[in-house]
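Novice: Sequence first, predicted model second:
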Amino acid sequence: MTTARSWWRRGDNLRAEAQAAKDAAAQAFYELDTGQRELEISVETISAVDDSPEARRALSGLRALNERIDQVSGAYIAAVDAHDLDRDELDHAAATRARTELTRAKDDLDKARTELERFSTTLGPLLSKAETQLARLTPAVERAKQSLLAASNALDAVRAAGLKADDLAARLAALAPELTRLNDGAHKHGVQETLRRADEVRRTAEAVRAEAERLPQQAQEIDKRLVSLRTRVQALATRAEGVAPVLSELRRRYSVACWQDLQQVPDQAAQAVRQAEDALADARRARADQRWADATAKLATVRSLMDDVDGAVGAAGDRLRRLNEVAKDPKAEVERTRFVIRDAQRLAMQGRVTPEPRHARPLDEAVARLDRALAGLEGRHPDYWAFLTETAAVRETANRVVANIREDRAAGR
């Protein structure tokens, strides 16, 4: 009786050990299965964002690992199916085989899970990068849509104010297909492409909005410039008419060399004024049609023409004034030039017994040139303009020497 009871207890213990091995294997299978699903999600996340060689290697590694996991999982399931631990006639040998096979299956599952965890660790940087990009996706798409809405509202406000903005409306309408693609979602076009598209849509829409909001101010500025330039054109037309009398006086009082380069100024000024008036009319028509870029370009043309007229007209009057001054007192121009030369000479001698030849030579030549220019005024019809041109060149030479001396001293030469 005692012997029978001992064998019964031993069989019961073997059944319990086999059941414990089965439970441990089931837990190992559950943990491996859970880890496998999490790893697949991680790799899917990486693949959705990253097409780099590292990401492709991760996908290939997952396939190989899944094959290994499928093998050990299949072995575990086969071991479970092969042993019914609940049947009454479970003998000692069957219980022992069940315990051994289930323990082996559990060990293999644990090894596969360890391999899986090791592989998951290597994916950390790739996964972190992918998650960062995915975290940007929804806000990026939302910003793009908000920018489109803001641009549309700005365009509506401009139109309500009576301003046309056909070019801006066309640019905004061109974004409609891009918005459709954004709404398709990243699963269709990819995360990277969706992020790029969202950024492009946002930047384009913001540019349209900014231009639309500036449009009323731009219209006001163009209106002001039209008035201002019309007034300037009229004033310069009047000034241009005064060039002929100036030239008449130049011809009467001075030699041909003093004014011959100015004799085309009246015709050139009159032509420039006519061109400016035509460009101004074009600008007004462009403004009326709300062709803002054309209006701005035409106004720039008017301003350029007026600058040319202003310079030419002013040159004639300035020539007469300067010639009158030098004809009345040429020595004043000579003294002004001599002062510049002497100032350069003093600087050249500063701290020296003799000046540097490369500084002294041009200054000596400048003195000689000034003397020749003054001598050239002798005669019945002196060329005062040549005299003024030469004295200006002499002063420029002296100033150049001064600049060279200062550069040398600053460099320690």
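Specialist: Noted; the coordinates are in hand. Residues are numbered from 1 along each chain as shown.
Novice: Only C-alpha atoms from now on, for both contacts and neighbour counts.
Specialist: Noted.
Novice: where do the strands sit along the stretch 201-350 of the chain?
Specialist: Assigned strands in the stretch 201-350 of the chain: none (criterion: DSSP state E, counting those that start in this stretch).
Novice: just the helices in it please.
Specialist: For the stretch 201-350 of the chain, helices defined by DSSP state H, counting those that start in this stretch occupy the ranges 243-253, 265-288, 292-328, 330-349.
Novice: Report the central residue of the chain.
Specialist: By C-alpha atoms, centre = their mean, the chain has its centre lying nearest to residue 203, at 11.4 Å.
Novice: Let me have the helices of the stretch 201-350 of the chain in a markdown table, adding mean neighbour count and distance to residue 178 as columns.
Specialist: Formatted as a markdown table, the entries for the helices of the stretch 201-350 of the chain read as follows, by neighbours: other C-alpha atoms under 10 Å; distance: least, C-alpha to C-alpha, whole Å:
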| stretch | mean neighbour count | distance to residue 178 |
| --- | --- | --- |
| helix 243-253 | 16 | 61 |
| helix 265-288 | 19 | 32 |
| helix 292-328 | 18 | 27 |
| helix 330-349 | 16 | 69 |
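Novice: out of those helices, which comes closest to residue 155?
Specialist: For the helices of the stretch 201-350 of the chain, the distance to residue 155 is smallest for helix 292-328, at 15.4 Å, taking C-alpha to C-alpha.
Novice: Residue 247 contacts residue 315, doesn't it?
Specialist: No. In this structure, residue 247 sits apart from residue 315 without contact. The criterion is C-alpha atoms under 8 Å, and the distance is 10.9 Å.
Novice: that older thread, quick one: contacts for the residue nearest to the centre of the chain?
Specialist: Residue 203 makes contact with no residue under the criterion C-alpha atoms under 8 Å, 6 or more residues apart in numbering.
Novice: cool, the one 5 residues further on as well?
Specialist: Contact criterion C-alpha under 8 Å, 6+ apart gives 151, 168, 171-172 as the residues in contact with residue 208.
Novice: Check it against this one:
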Amino acid sequence: MTPPNTPPVILYHYPYSPYARRVVWYLRLRGISYMQCLQPPTLPRPDLSTHLALAYRRIPLLAIGRDLYLDTRLILRKLEALWPGSPTSQETPPSLPNTGHGQPLGAPPGTDALALQRLLSVLTTSTDLFFRAAALLPAETLPLLRDPKFQRDRRDFFGGGGGSGSSTDGQDARGVVMDDSSSSPSTGKEEDQTKTLEAAATKAEALREIHNTMSFLEDTLLADGRPWILSSPPAHPTLADIEAIWIIHWLLGLPGALYDPTYIHRGRFPRVYVWVDRFQAAVTRAKENVIVRDISGEEAGGFLKGQASYFEPEPTIDETDPLVKVYRLQRGTPIEVWPTDSGVRHRDHGRLVGIGSEEVVWETEAGVRVHAPRHGFRVGLWREASL
């Protein structure tokens, strides 16, 4: 349930984003009602650039009051730490349903379960596993992948980062050959055959990587027949399940993605398939217990900027942080922040509010406080400060 006297929760996303599903599932399982501001899958996104003065181009983003959170790793961590649980004695507000178990979904501090939860997060969000999975998207059944506008957008998204998602030889992270009107015509049939063979090899390697991940789940974590990753005592999915399942769930829901039925199939991975089915049933049931309201970008921006106070306490600046020492950062220093793996050309700037080992916070020209994780993001001085 959503506790009384809490600020509005706004999720910026598009429905088929696998990253956004991580947050949607979490909100459902916690019984947290929210507003959603649906975004196009490609730029421009004026709801962010115009109303929030934000250049960040990845989805999803989550706003709580006047605080805006980037990256699902940080979003889930913040919801765990800052969104209060719902004690059974607390009366449900009349406008909201009595939902779910309400309490945080994460493992208790200082436990082996928490270590496992965090390691699963690293596996699925901080390695190249997602980009391997993206290479399996079937262009023949997903027309969007053949849309030149979408291809140009994803070329911009993955290009220039030098990370796992960057691409070469005219291919994006899915191994799909990209159209490029500026490139020279094919030099012949042999070159075309080479490209086709390389694309097939990319998909084959990606399929092997997914097979290995499913083997890890089938033969270790789920080997004893437990219904959930942290079963005993949880009788419901936890954050560890969300961390472990989202990529596999995504691919199993895309006909043709796991294209070799002799290699990946229910007979080889019965526990994984049943676990995914069980999880889908749980989040489908939980959907009935939250209120989701669609709002426009203008409405969302008005909600954020109309809050009297920020959701989080005033952040601090860790003066022992090496970067703080190098740049002599202090509150109000003009900074720029950008992700290091994808979307790196889209840099945000504002005035520094707080920075520590896990997070950097700055305020945009629109008066919104933006929170980004330190891991996977860079912080630099904004040389063209004119705020």
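Specialist: Arrived safely, thanks for sending. For clarity, every value in this text was computed on a predicted model and none was experimentally measured.
Novice: Report the TM-score for the pair.
Specialist: Put the two chains on top of each other and the TM-score (TM-score structural alignment, normalised by the length of structure 2) is 0.20; 123 aligned residues with a C-alpha RMSD of 6.4 Å.
Novice: And the residue nearest to the centre of structure 1, how far from residue 157 of structure 1?
Specialist: Residue 203 of structure 1 sits 20 Å away from residue 157 of structure 1 when distances are taken as C-alpha to C-alpha, to the nearest Å.
Novice: re the thing from before, out of the contacts of residue 208 of structure 1, which is nearest to residue 306 of structure 1?
Specialist: residue 168 (32.2 Å).
Novice: burial of the closest one, as a residue count?
Specialist: 19 (other C-alpha atoms under 10 Å).
Novice: Could you say which helix or strand holds it?
Specialist: In the assignment (DSSP states H and E), residue 168 of structure 1 maps to helix 166-173.
Novice: List the buried residues for that helix?
Specialist: 168-169, 172 (16 or more other C-alpha atoms under 10 Å).
Novice: quick one on the thing from earlier: using CSV, please lay out the helices of the stretch 201-350 of structure 1 together with distance to residue 130 of structure 1.
Specialist: As requested, the helices of the stretch 201-350 of structure 1 are exported to CSV (distance: least, C-alpha to C-alpha, whole Å):
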stretch, distance to residue 130 of structure 1
helix 243-253, 75
helix 265-288, 52
helix 292-328, 45
helix 330-349, 70
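Novice: Would you mind measuring from residue 212 of structure 2 to residue 132 of structure 2?
Specialist: Using C-alpha to C-alpha, one gets 12 Å for the distance from residue 212 of structure 2 to residue 132 of structure 2.
Novice: what about the strands in the stretch 151-300 of structure 2?
Specialist: In the stretch 151-300 of structure 2, the segments counted as strands under DSSP E, counting those that start in this stretch are 292-294.
Novice: Can you show me the helices along it?
Specialist: Assigned by DSSP H, counting those that start in this stretch, the helices in the stretch 151-300 of structure 2 fall at 189-216, 239-252, 270-287, 297-305.
Novice: Over to the stretch 1-150 of structure 1?
Specialist: Under the criterion DSSP H, counting those that start in this stretch, helices of the stretch 1-150 of structure 1 are mapped to 2-49, 53-82, 92-122, 124-160.
Novice: could I get these as JSON lines with distance to residue 184 of structure 1 and mean neighbour count?
Specialist: Converted to JSON lines, the helices of the stretch 1-150 of structure 1 look like this (distance: least, C-alpha to C-alpha, whole Å; neighbours: other C-alpha atoms under 10 Å):
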{"stretch": "helix 2-49", "distance to residue 184 of structure 1": "15", "mean neighbour count": "17"}
{"stretch": "helix 53-82", "distance to residue 184 of structure 1": "24", "mean neighbour count": "16"}
{"stretch": "helix 92-122", "distance to residue 184 of structure 1": "31", "mean neighbour count": "19"}
{"stretch": "helix 124-160", "distance to residue 184 of structure 1": "11", "mean neighbour count": "17"}
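Novice: can you put the ones you listed in a markdown table and add distance to residue 406 of structure 1?
Specialist: Rendered in a markdown table, the data for those read as follows (distance: least, C-alpha to C-alpha, whole Å):
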| stretch | distance to residue 406 of structure 1 |
| --- | --- |
| helix 2-49 | 63 |
| helix 53-82 | 62 |
| helix 92-122 | 66 |
| helix 124-160 | 57 |
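Novice: So which of those is nearest residue 188 of structure 1?
Specialist: Comparing those by C-alpha to C-alpha, helix 2-49 comes nearest, at 10.2 Å.
Novice: Against residue 168 of structure 1, how distant is residue 385 of structure 1?
Specialist: Using C-alpha to C-alpha, one obtains 56 Å as the distance from residue 385 of structure 1 to residue 168 of structure 1.
Novice: do residue 201 of structure 1 as well
Specialist: 14 Å.
Novice: can you check residue 116 of structure 1 too?
Specialist: Taken as C-alpha to C-alpha, the spacing of residue 116 of structure 1 relative to residue 168 of structure 1 amounts to 55 Å.
Novice: Looking at the buried residues of helix 166-173 of structure 1, which is nearest residue 140 of structure 1?
Specialist: Taking those together and measuring to residue 140 of structure 1 by C-alpha to C-alpha, the closest member is residue 172, at 18.4 Å.
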